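A.B. asks: got a predicted structure plus its sequence, pasted below:
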Amino acid sequence: METVLMDNLWLTISAILVLLMQGGFILLEAGSTRMKNAGHIAGKTIFTVGIASLVFWAVGYGFIYGDGNPFIGMADFFFGNYADGVGSVDFFFQLTFAAIALTIAFGGFAERGKLAAYAIFAVLFSAFVYPLVAHWIWSDQGWLANLGKQDFAGSTVVHLTGAMAALAATLMLKPRLGKYDKNGKVNDLFGHNQVYTALGVLILWVGWFGFNAGSTGGVADAFFGYVALNTQLAAGAGTIAALFLVWALNGKADVPTTLNGTLAGLVAITASCAFVAPWAAVLIGVIGGLIVVVSMNMFDKLKIDDPIFALSVHGVAGVWGTLSNGLFATPELAEMNGGLPGLFYGGGFEQLGVQLLSVVVCGVFAFVASYVLLFITKGLLGGNLRVTEEEEILGLDMSEHGSYGYPETVQSEKTSTQTGS
């Protein structure tokens, strides 16, 4: 009885840590974008977490964990039983993961998406995209779970799924005004507050221990400490790798890119934190930090405007993190947590093949389903997901909410401009 109590206390604390990651996203996304959109981003995050919570309660949990078939659950809708405290704790923990996936998806809307589009897509994504991927991988009935898919805390389920939805939104909304000129030159639209961005990353880093270590589900043998160790090592390695690569490439130790290296290390280790040795966690983080720098540059050259770098941080790093299990999973940890050892531990290509299959299938599904749902959302909004040019220039704070997140600062800047001072 005492062990059950401690397990549920740990899971509740972990859920609270994951929920607090939303504060990290608020600071990260607001700091990474322009001042005129900061209030909108902050408010939108809270608003959509509310939607995600209600939809997950109504149908999301049931589609994931309800009794059904290998592709979808079909029970436990409108979850709630006051006598089932253990189930309620697990429900709360799983809900916070669904909200994180939705927040990642909304990175593709930043600085140009209508608030109404957020609202409609939040309902559809939370009901019909995230739950299906989660069911395939995390439910005992899921078809990928039955193939031995390894994704301990969600490099695929949460991060890749959210990133593919962000890609669909980015492509449908098209680039922000002024991001690319008529000759194809990339113009930097700098975020307004690197201190906010750094603080946001630190909050996310701390919250990630609820994300990864909390996914142990309990306190037995203190295995959560091992998971936390791997998480910390990968995050540190990703930070250093990104810092030195961007420094070598550009001659400057760019702060936003370094911070994205931290996040890439965290995303990459999320799938494998319970499967690999610490040395492998460092290597996974290093490669995550390196590929995020390359990926950010690649998407810019392809004229895919991703203001929050969701595609690189959560998508590309999520793919790498998922595949790394098929390379580095140790025999002992694979036996304990499910699946087979990785290629470098004599496991052959079988586990790597399952990991690759899951990346392709889940990535394609999340992108196509999100694109279709965005197309439906566009139709419901009269043919446009995006604010007008005038509203985008004015800023979403004012055009969507009627007030600026920094009213005194913005007004003083306008006054200075008008008076020529």
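C.D. replies: Arrived safely.
A.B. asks: please count neighbours and contacts with C-alpha atoms only from this point.
C.D. replies: OK.
A.B. asks: who's in contact with residue 337?
C.D. replies: 274-275 (C-alpha atoms under 8 Å, 6 or more residues apart in numbering).
A.B. asks: ok, residue 293 - contacts?
C.D. replies: Counted by C-alpha under 8 Å, 6+ apart, residue 293 has contacts 242, 245-246, 257, 261.
A.B. asks: host element of it?
C.D. replies: Under the criterion of DSSP states H and E, residue 293 resides in helix 278-301.
A.B. asks: here's the one I want to compare it with:
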Amino acid sequence: MDITIALNTVWVVLTGALVLFMEGGFSLLEAGLVRTKNAVNVTMKIFVDLTFGAIVFYLLGAHLMFGHDVLHIIGWGRAMAPKNIPVAAFMLFHMGFAIAAVSIISGAVAERMKFKSYIAIVVVTCGLIYPISGHWIWGTNGWLADLHVEDFAGSAAIHTMGGFMALALAYVVGPRKHRFNEDGSVNVFAPSNIPLASAGAFILWFGWFGFNAGSTLNAFDAQLSRIALNTFLAAAAGGMASIVLSMYKYRAADPSMTINGSLAGLVAITAGCAYVPSWSAIVIGLIAGMLVIFATSWTDKVKIDDPVGAIAVHGVNGFFGTIAVGLFDEKQGLLLTGHIRLLLVQLLAALVVSVWGFGTAFLVGNALKRTIGIRVTSEEEDEGLDIAAHGIPAYNELERFSDAPNMSMSNEVLFHAHAREDQSMYET
């Protein structure tokens, strides 16, 4: 094997592993932002992404996305890779992208969707919905690729598409019980574990270097360092903007908004990380960090329940990040060159992918609603999906006491106190 191909293979496999490791970030982030009684369920849904999603993408989705072009709309036949890396490395890397796209949906429908319905959504998304629109952007002779759309690592192909699918499915499945009042006010369901969610965000941030820099598919690409720098700067700026704006808006530095602000910066820079100057990565991140707060307020206003803020982070900022390339691209950006063509192409891509994601998810969601059902029962929602769907709580506090052979009277009182606390926790 040529030394160049060998090193490229190592680079793509390692960065592909970083992308796959991001699923650990999704799991911890969602487990920390939902209520305790649903932490196991969101973790199990990530396992569905990694298992069902990976296999169906390998068997079907990759070939529709990267196969020989048919009418500039869909691929067909064996998936093809660039000549500088083996097909296997290319497939592994993009398998991580497909899994990431569907993981966006998981958090938006948390705490009330049937587990088997989520499996069906993962299969359809990784097998058909994501690969078809992905072919338009990244496939050889896809119609948006022919227009020279610039989406380096997926603000449109992954985040806009996944975010608008999340919007449609959150609408179809409906809000959690007691989330919204008749007068339009919102009941706050406090996250179960902010440090856990923060750890998830840090893992996602770390994995994003593989997401963006790995998209070069080339270990010798001179852009690598700038791509990595732009990625970090946008995330830092997004978190900074969310801290400042939340302090102004809520009179407190909101940790969940800070987490989502940094993630929003990462989403927004993903399309243009290889095309924009580093100073503009900061600008893009700052705007993204503010947008995520306003977008979260909007979803509450229209009574769309999104427990983790996936719509605001991925949908809104994927859309913005796609357009931002048309503004800040060094060679074709409107603000730097005065040229408007790229901005129009980017706007078209963002609109098309958002409509595709929303429309297909709306149809799939309603089909599931009329067949196997999409929402758990009211009793299961009260009990929590950890017990209802998986038969085990995330944190078994009673085990410490039930294992003790000689329980003293004081310990017995403590045991029943914990039992009452656990029962009240599951009833909230």
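C.D. replies: Happy to help now that I have it. Computed from a prediction, not measured in an experiment: that's the story for all the values here.
A.B. asks: circling back: okay, buried residues for the helix holding residue 293 of structure 1 please.
C.D. replies: For helix 278-301 of structure 1, the neighbour count (16 or more other C-alpha atoms under 10 Å) marks 278, 280-293, 295-296, 300 as buried.
A.B. asks: check stretch 347-366 of structure 2 too.
C.D. replies: Buried residues in stretch 347-366 of structure 2, counted by 16+ other C-alpha under 10 Å: 347-358, 360-362, 364-366.
A.B. asks: give me the mean distance between it and structure 1.
C.D. replies: Compared with structure 1 after fitting, stretch 347-366 of structure 2 deviates on average by 0.9 Å (mean C-alpha distance after the TM-score superposition for structure 1).
A.B. asks: what about that stretch, distance to the chain center?
C.D. replies: The chain centre lies 16 Å from the centre of stretch 347-366 of structure 2; the measure is C-alpha atoms, centre = their mean, to the nearest Å.
A.B. asks: outside of it itself, list whatever touches it.
C.D. replies: Contacts of stretch 347-366 of structure 2 (C-alpha under 8 Å, 6+ apart): 121, 129, 133, 144, 149, 156-157, 160-169, 172-173, 315, 319, 322-323, 374.
A.B. asks: can you tell me which of the residues you listed end up in helices?
C.D. replies: 121, 133, 144, 161-169, 172-173, 319, 322-323 (DSSP state H).
A.B. asks: quick one on the thing from earlier: top of the contacts of residue 293 of structure 1 by neighbour count?
C.D. replies: In terms of neighbours by other C-alpha atoms under 10 Å, the contacts of residue 293 of structure 1 top out with residue 261 at 35 neighbours.
A.B. asks: pretty sure that one contacts residue 243?
C.D. replies: Yes: Residue 261 of structure 1 is within contact range of residue 243, at 7.5 Å (criterion: C-alpha atoms under 8 Å).
A.B. asks: enumerate every residue touching residue 52 of structure 1.
C.D. replies: 95, 98-99, 102, 122-123, 126.
A.B. asks: need those in JSON lines (columns: distance to residue 351 of structure 1, neighbour count and secondary structure).
C.D. replies: Output for these, formatted as JSON lines (distance: C-alpha to C-alpha, whole Å; neighbours: other C-alpha atoms under 10 Å; DSSP: H, G, I helix; E, B strand; the rest coil):
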{"residue": "95", "distance to residue 351 of structure 1": "29", "neighbour count": "23", "secondary structure": "helix"}
{"residue": "98", "distance to residue 351 of structure 1": "26", "neighbour count": "26", "secondary structure": "helix"}
{"residue": "99", "distance to residue 351 of structure 1": "29", "neighbour count": "26", "secondary structure": "helix"}
{"residue": "102", "distance to residue 351 of structure 1": "28", "neighbour count": "30", "secondary structure": "helix"}
{"residue": "122", "distance to residue 351 of structure 1": "33", "neighbour count": "23", "secondary structure": "helix"}
{"residue": "123", "distance to residue 351 of structure 1": "34", "neighbour count": "18", "secondary structure": "helix"}
{"residue": "126", "distance to residue 351 of structure 1": "29", "neighbour count": "25", "secondary structure": "helix"}
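A.B. asks: which residue is the nearest non-sequential neighbour of residue 26 of structure 1?
C.D. replies: Leaving aside its sequence neighbours, residue 26 of structure 1 sits nearest to residue 42 (C-alpha to C-alpha, 6 or more residues apart in numbering; 5.2 Å).
A.B. asks: actually residue 36 of structure 2, not the one I wrote
C.D. replies: residue 192 is the one closest to residue 36 of structure 2 (C-alpha to C-alpha, 6+ apart), at 5.4 Å.
A.B. asks: and the gap between the one you found and residue 31 of structure 2?
C.D. replies: Distance of residue 192 of structure 2 to residue 31 of structure 2, given as C-alpha to C-alpha, to the nearest Å: 8 Å.
A.B. asks: of these two, which one has the most company?
C.D. replies: residue 31 (29 against 18).
A.B. asks: so which strand or helix has the more buried one?
C.D. replies: Using DSSP H and E, residue 31 of structure 2 falls in helix 3-33.
A.B. asks: can you name the element that comes right after that helix?
C.D. replies: helix 39-48.
A.B. asks: where along the stretch 301-428 of structure 2 do the helices fall?
C.D. replies: 310, 317-328, 334-337, 341-370, 378-383, 385-390, 399-402, 409-427 (DSSP state H, counting those that start in this stretch).
A.B. asks: can I get the ones you listed in a markdown table including distance to residue 50 of structure 2?
C.D. replies: Shown next, in a markdown table, are those (distance: least, C-alpha to C-alpha, whole Å):
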| stretch | distance to residue 50 of structure 2 |
| --- | --- |
| helix 310 | 19 |
| helix 317-328 | 22 |
| helix 334-337 | 40 |
| helix 341-370 | 20 |
| helix 378-383 | 25 |
| helix 385-390 | 18 |
| helix 399-402 | 30 |
| helix 409-427 | 28 |
